[in-house]
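1. Below is the sequence, then the predicted model.
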Amino acid sequence: MPDNFLDNNRVSAWLEGFQEGDRPNARLLLSLLKLVSADEFSSEMMTILERQVGHGSLPLALFNETERPKRKGRPHRLFKEEKFGKRLRAIDNVGPALVPRQHYIGEQIGSEGIVANILTQFKKLHSGDVLLSPGAGIIRKRKVRRFVLVTDFIGSGDRIVDFLNAAWRVRSVRSWWSRRNSAGLTFDVVAFSGTIEGIERVRSHSCQPSVHVSMVCPTIRSVLPPSKADEIEAFCIKYMPPRLADEALGYGRTGALIGFSHSMPNNAPAIFWKKFGRKDPLFPSRVTMGVGSPFSAATGTHAEQNRLGAVIGVESTGQPAQAITVETIVLTALRRGPRLSEAISGRLGLNLLVIEETLLKLKELQWINGRNQLTERGRLILTRLEENSAPKPLPKSRNGYYFPESLRVPRDV
């Protein structure tokens, strides 16, 4: 991140809240944080939705991921059912609201409001190919074959799984899904980003959804080597009261290193958004945009270059490589496993498609092999980059002062 971010008044005040010996870890953690601007978020969400229109049958049924009401721990059915003979059949023509109505004064709308606006705009662009939150009756009438659930971020996966469970409880939905190989219903989940653990949890749901993300979320464990990750996690826990120790790394102990212009996810380390030692957090109540907020200064091309520089510095052994291209950045990240494209995206916080294209290019250059391991040529490239970026010692001056190491009697005495 650029110097004017880390030197921001609020950042400086935040850093002063830590003991002097802990400030380097606080600064490192902050420098690894991936911050997503409103423009980047909207653009990437539109792009990934466009891909859904370009692949598979139409029309799409788009649903906004919102918190589902529950009874005894089970989410209510997504669609109402009525008895037809001995069978129950879903009959709703109107599906769940894009943004739930506020029943009580003071209730707040979260990221679902941002996503709802994007879905509304997308619907206007593809009015004939997209149905926005349709009911079961419309799905049946329009012969919808794809159920697409959209969210901003998959952290632990809890809310996504709750929504899918709400749909899965409907007998008609399970019946449509059972015929998915011919003329039934398939499920997709679309998000800007998600943790590897959250994505895998969603994929393991009974409806077997395909998960599509723009980038995998970097986390403390994915970005840092194990020993350094242990140190940073201990640092995060140290500044939380003992009763909040389980929340120190964020919900589900995720340690997500990402923030959006509309909010900081609760899966991020709590020291970013909770008070500690009577000190104000950097993003109070997970609000990233506000008067004096460093968020704006921490987004953009220069900020991204500095963030990647910090990541590469962590990845490198010895002096960090001078990562001047995306190829050398990815090559440096391949020093340690896992080496799958999703793992690399989560380590670097880069677009998943960019990672996949770069891996193909590295194979063409013969810098990595078919298992994404560095070849001799790849290791040579990194060695040369490190040599070029290593600090050069100052040349010894010939005009230096002479200091005798021993004394002897002059000859003329």
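-> Received the coordinates, thanks. Numbering: from 1, shown residues only.
2. rest of the way, CA atoms for contacts and neighbours
-> Fine.
3. quick one: the residue nearest to Ser12 when sequence neighbours are not counted from Ala191, how far?
-> With sequence-adjacent residues excluded and distances taken as Cα to Cα, 6 or more residues apart in numbering, Ser12 is closest to Leu6, at 7.2 Å. According to Cα to Cα, to the nearest Å, Leu6 stands 29 Å off from Ala191.
4. what's the longest helix in the protein?
-> Ranked by residue count, the top helix of the chain under DSSP state H comes out as helix 38-54.
5. Pull the contacting residues for the residue nearest to Ser12.
-> Applying Cα atoms under 8 Å, 6 or more residues apart in numbering to Leu6 gives the contacts Ser12, Arg27, Ser31.
6. then this one, side by side with the first:
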Amino acid sequence: MLLSDTPRGLNWLGNFDVAERESAALLLDSIELVGQDALQIGLSGLIESLADSLPNPIALVPVRELAPGQRYFQHGRDAPARLLLPQSFPGSEAIVAAMLNGVRRAAGVKQPFVEAPSLKNMRGARCRTILLVDDFSGSGGRIKTFYRGFKAHPTLRSWLSYQRIEYHVACYAATPLAFRNLQRTFGEEHVHVHTMCPTIGTRKWDEDQIQRIKRLCTTYASTAIQTSPLGYGDTGGLLAFSHSAPNNLPVILWQMFRAGHPGWAPFFLDKGIPDDVRALFSLTDRDRQRASAVRQLQQPRLSLIDWSQLRSQDTQDMMLVLAAIARRPRDRHLVAQLTGLSLPAVRRAADLCTTFKLIDRSFHLTDRGRAELQHAKKITLPGDDFLLNGSDEPYYPRQLRAGR
């Protein structure tokens, strides 16, 4: 189900003039929803894959908010970590910390991870890699501030200067802006992301649609909120978690009121997720995710496909990737943003497409790939009265079929 079809979505659309509701619905339906299961599976899988490639042992450190200039560790050889900021509650770092604890326990006998990222434990294990882990990065600022506060302890400065440790970052999702900023700080090979966060700027909308949505965000944003109408850092992010709606989403999606205009019906509740929306953050809600991706790809005929006839998840992902590559993206990061697929899923689908010569090494559709995409569009839902040549035969890419 698309977000604009839900009761809360319909109420939210009622905030806008009738002529503007199409743009508002496009914005709302473009938000990627990440549930607790998807976050845990994606982030845990990313860390487990890094355990095979990064120098061991690895200290897993959940990123949290630090005040400017604040150090993570207090003074002393085995100084403990500082507690939360005053008047602060544990945020996403508590969820990430619980996941990291599960990853350490699941590693078994061949433990590649430091038991806990204290100075004493890292010293005793002769830690080689410090992996800073976060669920999301919209600008890179929070991770960079945490990094400065974490490495400020003399012991860690010494280890780094003697090249005994190296720092890496792992995020479930990051915007293109955050990805670039973090690469400049840590190095291109030291930033690892499970999926790229879509933004207004990376959606393949035409220029008129982009301008109408930006105008909508500016016109209806509450003037009482000291944040850019496109969200923190002017990001225009389009991703929300079941535990939090990041403030880099456009303000009209999470503001609780509109100054001077009573009766505003919010969608998200500031950074909170309403109970009636929480059920949509399901790992298995692939129909909604696919419908959103098809809309972003501007492939209306793909919305008519009976996806149940695509025999495997790999085949479905391949079709989405082929449709995205038809838009001539620059790289796999942009394909991930267009399709809503994770980077590992995009890599697997792209590798399969290359193997079966549906795309070439330059990331362009081959004649065979164009033919497969056109063939898939003919597998329509039963009862559709469209002028398309339907088929009852379960679809499977021709190159994967047994020879006759």
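-> Cool, got the structure. Quick caveat: nothing in here was measured; it's all calculated off a predicted structure.
7. hang on, the earlier thing: corresponding residues in structure 2 for the longest helix of structure 1?
-> Using TM-score structural alignment, helix 38-54 of structure 1 lines up with residues 36-52 of structure 2.
8. before we move on, what about stretch 152-167 of structure 1?
-> Under the criterion TM-score structural alignment, stretch 152-167 of structure 1 matches residues 135-150.
9. Mind listing residues that contact the matching stretch?
-> With Cα under 8 Å, 6+ apart, stretch 135-150 of structure 2 has contacts from 39, 43, 63-66, 68-73, 92, 96, 132, 134, 171-175, 177-179, 181-182, 185, 233, 235, 237, 248.
10. May I see the PyMOL selection of the buried members of those residues?
-> Only the buried entries of those go into this PyMOL selection, using 16 or more other Cα atoms under 10 Å:
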select buried, resi 39+43+63+64+65+66+70+71+72+73+92+96+132+134+171+172+173+174+175+177+178+179+181+182+233+235+237+248
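11. Cross the contacts of stretch 135-150 of structure 2 against strands and list the overlap.
-> When the contacts of stretch 135-150 of structure 2 are checked against strands (DSSP state E), the matches are Leu132, Asp134, Cys171, Tyr172, Ala173, Ala174.
12. these two touch, right, Gly340 of structure 2 and Ala293?
-> Yes. Counting by Cα atoms under 8 Å, Gly340 of structure 2 does reach Ala293; the two are 6.3 Å apart.
13. I'd like the contacts of Leu6 of structure 1 as JSON lines, with neighbour count, secondary structure and distance to Gly337 of structure 1 appended.
-> Compiled in JSON lines, the contacts of Leu6 of structure 1 are given as follows (neighbours: other Cα atoms under 10 Å; DSSP: H, G, I helix; E, B strand; the rest coil; distance: Cα to Cα, whole Å):
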{"residue": "Ser12", "neighbour count": "14", "secondary structure": "helix", "distance to Gly337 of structure 1": "35"}
{"residue": "Arg27", "neighbour count": "15", "secondary structure": "helix", "distance to Gly337 of structure 1": "25"}
{"residue": "Ser31", "neighbour count": "23", "secondary structure": "helix", "distance to Gly337 of structure 1": "22"}
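14. rewinding a little: any chance of the ones in strands among the contacts of stretch 135-150 of structure 2 in a markdown table, with distance to Leu352 of structure 2 too?
-> Listed next are those as a markdown table, based on distance: Cα to Cα, whole Å:
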| residue | distance to Leu352 of structure 2 |
| --- | --- |
| Leu132 | 32 |
| Asp134 | 30 |
| Cys171 | 26 |
| Tyr172 | 24 |
| Ala173 | 24 |
| Ala174 | 25 |
